[in-house]
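Enquirer: need a 3D model of the following:
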Amino acid sequence: MSAVDLTRRALLGGGVALMAAPVLAGRRDPKVGRSIGLREEGVLAFKGIRYGRAARFERAVAEPWGSAPAKAQTFAPIAPQRGNADLVQSEDCLFLNIWTPDANPKANRAVMVYFHGGAYSNGTVTDPLTHGAKLAAQGDVVVVTVNHRLNALGYAWLKPFGARYADSGNLGQLDLILALEWVRAHIADFGGDPARVMVFGQSGGGAKIATLMAMPAAKGLFHAAATMSGQQVVASGPGNAWKRTQALFAALKLQPGDVEMLRTMPVQQLIDGLGATDPVIGGGLYMGPVLDMTNLPRHPFWPDAAPQSLHIPMILGNTRDETRAFIDPKGPKLHGLNWDNLAARMAPEVKIDLDVDWVVAQYRAQYPAWTPSQVFYSATTAGRSWPGQVIEADERAKAGAAATWVYQLDRASPIDPQRGAAHTDDIPYVFGTLDAPGSMSGTDQGTRATRDAMMRAFTGLAKTGKPGLPDWTPYTVPQRATLVVGDGKVEAVNDPRRWERELWSIGPYVQPGS
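Expert: Take a look at the predicted model:
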């Protein structure tokens, strides 16, 4: 595929124009079932719809879809977590939000269900970057966003304490499955097609999707998937998960067997315990999906791609400069960086165990004009944030799965040039939230063209099982076609980071958290 100019004229002239926002007649607040929504940016919005209820450390149960009117006009509380302290948090957090062009049950629009990032410990879909009005209007789809239980409340491994806690290591995942079951049962009332449900998610949201692809209870609940800088090659084994549970007990000064106190203590006290050091990988205490052999009977992409999801078409994406988002170019890790200390500062950031002095020497030989900072960010991205995507794409290709399309966002932030194309920077392009608080995309012509391309790609997959950029070549081995998304244009390139891919493939990748 040759480079494609993504001016608005070219997009419209190609016969694939994005839908204009529908004109909504009337002034009354829209009502679907018992939910009374509101009109927002040219579409109908329903916020804070309950999809389930759950006791602490127990599997959630579905919320009956009754007939009594209830306002669905504001976001509900988010899951308890150490971050987002300015937002209302509650253990009662099983709510979803819907944006739809109209609530005609005969509309049969494709449905896009979003899971948020923040690993498995933090995050929320109430972030303005992930509000769904613009995507629903411009893409002519129904958008659903889901909050669920996180950290110890969603993933603490308590099964050794008895049958009551049999599902504990995957409760957050089971919440997502419950939400998808709600979508299957009720989304037609909001104009959606339950036979065309696409899940998509960034960072931890993508990892949650990869995990769902290996969970039997999720089979048949979605028909396409897209992950953005988020992979899950392997889950946490029960041994490491138990070490983390013990570390949590120690941080909370509980007796090793006092699970009842953990179950009944104030939630903020429990959340404070997550500040313990992780006994497996260091840093903050990690809680994520556990290989429990019932809800999750195998690893998602090891030793191969989970067979149950090979029929699902998939987009896999990453950004070129992932680690610039969480390793500040102006912060202490980069202060005074030079060739003498580069290897030592880089070592804690990579997840592939290679001799870092040797790695630095390889980069210097390959890219002699690069600065220590350029090597640092390229190596930490390629040795930490990118390998999972390569493994997932390769395994799907080897297994003859349904088509997989891979992209790499290269467009640097026009707001902060030192940021480059960093982790999370593809979110506003897909959602169309270019001017939302927290967006680093800018709003210039190149930004808008990139938004149109990314939104078209994702909505196309939701609608037809293929991205809405017809010349985007599916990923195969050994070609490894990758859509490189630059400033106002996209181009399919075979194996664009081949040298780095081959360098880092010398050592095995260790999934963070496993």
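
Enquirer: from now on I want contacts and neighbour counts done on CA atoms only, so please keep to that.
Expert: OK.

Enquirer: mind listing the helices for the stretch 201-350 of the chain?
Expert: Using DSSP state H, counting those that start in this stretch, the helices of the stretch 201-350 of the chain run over 204-212, 238-251, 259-264, 267-272, 342-346.

Enquirer: hmm, I typed the wrong one, I wanted the stretch 351-500 of the chain.
Expert: Remark: helices assigned in the stretch 351-500 of the chain by DSSP H, counting those that start in this stretch are 356-366, 372-380, 387-398, 427-431, 445-464, 498-504.

Enquirer: the ones you listed: which one's closest to D102?
Expert: Closest to D102 of the helices of the stretch 351-500 of the chain, according to CA to CA: helix 445-464, at 16.7 Å.

Enquirer: next, the contact list for the residue nearest to H116 when sequence neighbours are not counted, please.
Expert: In space, H116 comes closest to G205 once its chain neighbours are excluded; the distance is 4.7 Å by CA to CA, 6 or more residues apart in numbering. By CA atoms under 8 Å, 6 or more residues apart in numbering, the contact list for G205 reads 114-119, 227, 230.

Enquirer: CSV please, covering the helices of the stretch 351-500 of the chain and showing distance to R53 and mean neighbour count.
Expert: Listed next are the helices of the stretch 351-500 of the chain as CSV, based on distance: least, CA to CA, whole Å; neighbours: other CA atoms under 10 Å:
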stretch, distance to R53, mean neighbour count
helix 356-366, 48, 15
helix 372-380, 40, 20
helix 387-398, 33, 21
helix 427-431, 29, 24
helix 445-464, 29, 23
helix 498-504, 44, 14
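
Enquirer: isn't V197 up against F222?
Expert: Yes - using CA atoms under 8 Å, V197 makes contact with F222 at a distance of 4.9 Å.

Enquirer: what touches both of these two?
Expert: Counting by CA under 8 Å, 6+ apart, nothing touches both V197 and F222.

Enquirer: where's A179, which helix or strand?
Expert: Using DSSP states H and E, A179 falls within helix 171-186.

Enquirer: from F431, how far off is the nearest residue to A401 once chain neighbours are set aside?
Expert: What sits nearest to A401 in space, not counting adjacent residues and going by CA to CA, 6+ apart, is L310, at 4.5 Å. Remark: distance between L310 and F431 (CA to CA, to the nearest Å) = 27 Å.

Enquirer: second input sequence below; structure requested for side-by-side comparison:
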Amino acid sequence: MNGIKRRQFLSQLSLAAVGTAISSKLNASSFLISKPSLVEEFVETETSYGKIKGYRTEGVNIFKGIPYAGRTSGERRFRRPAKLQPWTGVREALTLGAPAIQAPRRNEPEPSEDCLFLNVWTPANDNKKRPVMFYNHGGGFVIGSGGSAGQDGANLARNFDVVVVETNHRLGLLGFLYLDEIAGPEYAGSGNMGLLDIIDGLKWVNKNIAQFGGDPNNVMIWGESGGGAKTSCLYAMPAAAPYFNKASIESGPGVRMMDKDTAHENTLQLFNELNIPVNNWQKILEVPASDLLNMQAKLPFVPPFQEKNKNQGTMRRNAGGFGPVVDGKALPNHPFDPGAPAISRNKPLLVGWNEDEYTFFAWERKDADSFKMDFEGLHKKLEPQYGPDTKKIIATYRQARPNATAPDIFVAISSITMMGLGSIDIAEKKARQNGAPVYLYNFGYKSENKIPGTDYAMGTPHAMDISFKFNNEVPPKNGEPTKPSFFGGNRPERFTASHNFAELWTTFARTGKPAAKNAPTWPAYNLKDRATMRIDTELEVINNRFKEEVEMWRSIGKTLN
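Expert: Coordinates of the predicted model:
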């Protein structure tokens, strides 16, 4: 009973919910890539499909909207893309390509089923063999694109001499509808089309990135939120294995994905809602994409991970929603269950989360009440999820954090159960492999921005790390006034924290070991010291952080994610 309630609680905090929030709120902000404002010159380069033209600005060559695979509409819906046809002449790569089907995105083209485009930022097209940072965007499995300005790659390329690549790929129902059991062999892998699209992007990088000054033999995959879950899956997929060398999973630990039985139930539920008999399944190919999007919105979101039923050793069922499927083929196993994937044993890994993940959701939901409660109110708030364990949970947190208020403890509990325990689980399983190192982190720079309707600071909310690790929190140029960051606030100290984050990540991309000039040595995670790097204006290694809290979660049978 209590486990089910916890599961329902966590489902409400799913990455899909994150995606909805980012879509409706951040899209309306300055979080999007704007049109080129200062084009110094146009730049042409060859690809395996033909010549393209990008532009250079402030020391970075930028190419947007490059097609990396063919059509996914029409008879290619739910299937692998059509072969991309070469072009003659010079194709312009100056503006973003269409994002996947979703609600319209401000400053981006109209969403389209034909959405397989990518963007590249590079210091120069000079065959220099820079490390390649291949980013998987967030937004759960339902929204987002490689065109959000918080993840604009220009500063990383300019300031740290790397090449940044970001893709658009199929999402939601059109990217993850599991048809393997009712359609023909042409639809094999249908439950993972969105992931297989990303792999096509990695294949494009392998063939072409040398022309952009990148090293095809030194590719890092990374992603936040839903992008972290996608990265978790790619880390376990045989088709992806030849095309990347290291990975980072940020605030999106995808320990387990959806099993085939649940995915099939979701498919049957969809066909029932559409009044399409399963034996006439082809009719779904005729349904307009807009209608499918409307239907997708009526069905439950898929959670970012699937929690194991401790007593039965099976997955808890949660029909509804669309996300990656453990189909035994494209995704042979759960990414990190029962252990870290053997296929990536020799690939270094970064994994971690933000200290105050939950405040993002409070902001998105206009939840002011959670920040006005006392400890009696905290018990009442947690008891529906944790039942008789509630008293022990609160007591453990009050002992570990004697100066914490009731809202402080609520944020800490919500944040670690959402993203922290799964991140620790991944680090421990990777460490047990005795292969390539794994590094655990917490991002902790505190924003002074208040949650609306409260005097409570957001701290380090979910998604705030995006602009920091992309080094997009930088001082203004030419004496311009400092503009406040959407999440990061207005204090100039954020520029130092952003540089720290970006330097650690780009060094990891270059060498497989995160490091920075002003940082202590970051030890690989092991089961004795459990070293964690806390990222802020100062960088600090903390051994066995949250020891008391994690031991308590284990003692009450809370699986790590």
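
Enquirer: still on that earlier bit, so what does the residue nearest to H116 of structure 1 match up with in structure 2?
Expert: Aligned counterpart of G205 of structure 1 in structure 2: G227 (TM-score structural alignment).

Enquirer: do the same with K463 of structure 1
Expert: Using TM-score structural alignment, K463 of structure 1 lines up with R510 in structure 2.

Enquirer: which residues touch V32 of structure 1?
Expert: 103, 189-190.

Enquirer: what residues does the strand ranked longest in structure 2 touch?
Expert: What stands out as the longest strand in structure 2, according to DSSP state E, is strand 214-224. Applying CA under 8 Å, 6+ apart, the contact partners of strand 214-224 of structure 2 are 122, 127-138, 162-163, 205-207, 209-210, 228-231, 243-252, 463, 466, 509-510.

Enquirer: and the residues you listed, which are buried?
Expert: Buried members of these, scored by 16 or more other CA atoms under 10 Å, are 122, 129-138, 162-163, 205-206, 209-210, 228-231, 243-252, 463, 466, 509-510.

Enquirer: redo the helices of the stretch 351-500 of structure 1 as JSON lines? Include distance to R419 of structure 1.
Expert: Formatted as JSON lines, the helices of the stretch 351-500 of structure 1 follow (distance: least, CA to CA, whole Å):
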{"stretch": "helix 356-366", "distance to R419 of structure 1": "21"}
{"stretch": "helix 372-380", "distance to R419 of structure 1": "10"}
{"stretch": "helix 387-398", "distance to R419 of structure 1": "21"}
{"stretch": "helix 427-431", "distance to R419 of structure 1": "15"}
{"stretch": "helix 445-464", "distance to R419 of structure 1": "15"}
{"stretch": "helix 498-504", "distance to R419 of structure 1": "21"}
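
Enquirer: of all those, which lies closest to V350 of structure 1?
Expert: helix 372-380 (5.4 Å).

Enquirer: what stretch of structure 2 does that closest one fall on?
Expert: Counting by TM-score structural alignment, helix 372-380 of structure 1 falls onto residues 406-414 of structure 2.

Enquirer: with structure 1 overlaid, how far apart is that stretch on average?
Expert: Compared with structure 1 after fitting, stretch 406-414 of structure 2 has a mean deviation of 1.2 Å; criterion: mean CA distance after the TM-score superposition for structure 1.

Enquirer: give me the contacts around that stretch.
Expert: Stretch 406-414 of structure 2 is contacted from outside by 355-359, 370-375, 378, 394, 397-398, using CA under 8 Å, 6+ apart.

Enquirer: how many other residues sit next to K308 of structure 2?
Expert: The number of residues packed near K308 of structure 2 is 18, by other CA atoms under 10 Å.

Enquirer: sorry, slip of the keys, the one I care about is G83 of structure 1.
Expert: 12.

Enquirer: how about the one 10 residues further on?
Expert: The local packing count at C93 of structure 1 equals 23, with neighbours defined by other CA under 10 Å.

Enquirer: give the contact list for it.
Expert: 76-79, 147-149.

Enquirer: from the residues you listed, which is closest to G275 of structure 1?
Expert: Distances from G275 of structure 1 to the contacts of C93 of structure 1, taken by CA to CA, are shortest for A79, at 16.7 Å.

Enquirer: how far away is the closest one from H116 of structure 1?
Expert: Note on A79 of structure 1: its distance to H116 of structure 1, by CA to CA, is 12 Å.

Enquirer: who touches both of the two?
Expert: Between them, A79 of structure 1 and H116 share these contacting residues under CA under 8 Å, 6+ apart: 124, 147.

Enquirer: just the helices in the stretch 51-200 of structure 2 please.
Expert: Using DSSP H, counting those that start in this stretch, helices in the stretch 51-200 of structure 2 cover 154-160, 172-176, 193-208.

Enquirer: closest one to S112 of structure 2 among the ones you listed?
Expert: Nearest to S112 of structure 2, of all the helices of the stretch 51-200 of structure 2, is helix 172-176, at 10.7 Å by CA to CA.

Enquirer: how close does that closest one sit to structure 1?
Expert: Taken over the aligned residues, the distance from helix 172-176 of structure 2 to structure 1 averages 0.8 Å (mean CA distance after the TM-score superposition for structure 1).

Enquirer: pull the residues that contact that helix.
Expert: Taking CA under 8 Å, 6+ apart as the rule, helix 172-176 of structure 2 contacts 77-78, 101, 113, 141-143, 169, 190-195, 292-293, 296, 321-325.

Enquirer: 7 Å instead, please
Expert: Residues outside helix 172-176 of structure 2 that contact it (CA atoms under 7 Å, 6 or more residues apart in numbering) are 78, 141-142, 190-194, 296, 322-324.

Enquirer: list the contacts for whichever residue in structure 2 pairs up with T473 of structure 1?
Expert: Matched to structure 2 by TM-score structural alignment, T473 of structure 1 sits across from P523. When contacts are counted by CA under 7 Å, 6+ apart, P523 of structure 2 touches A531.
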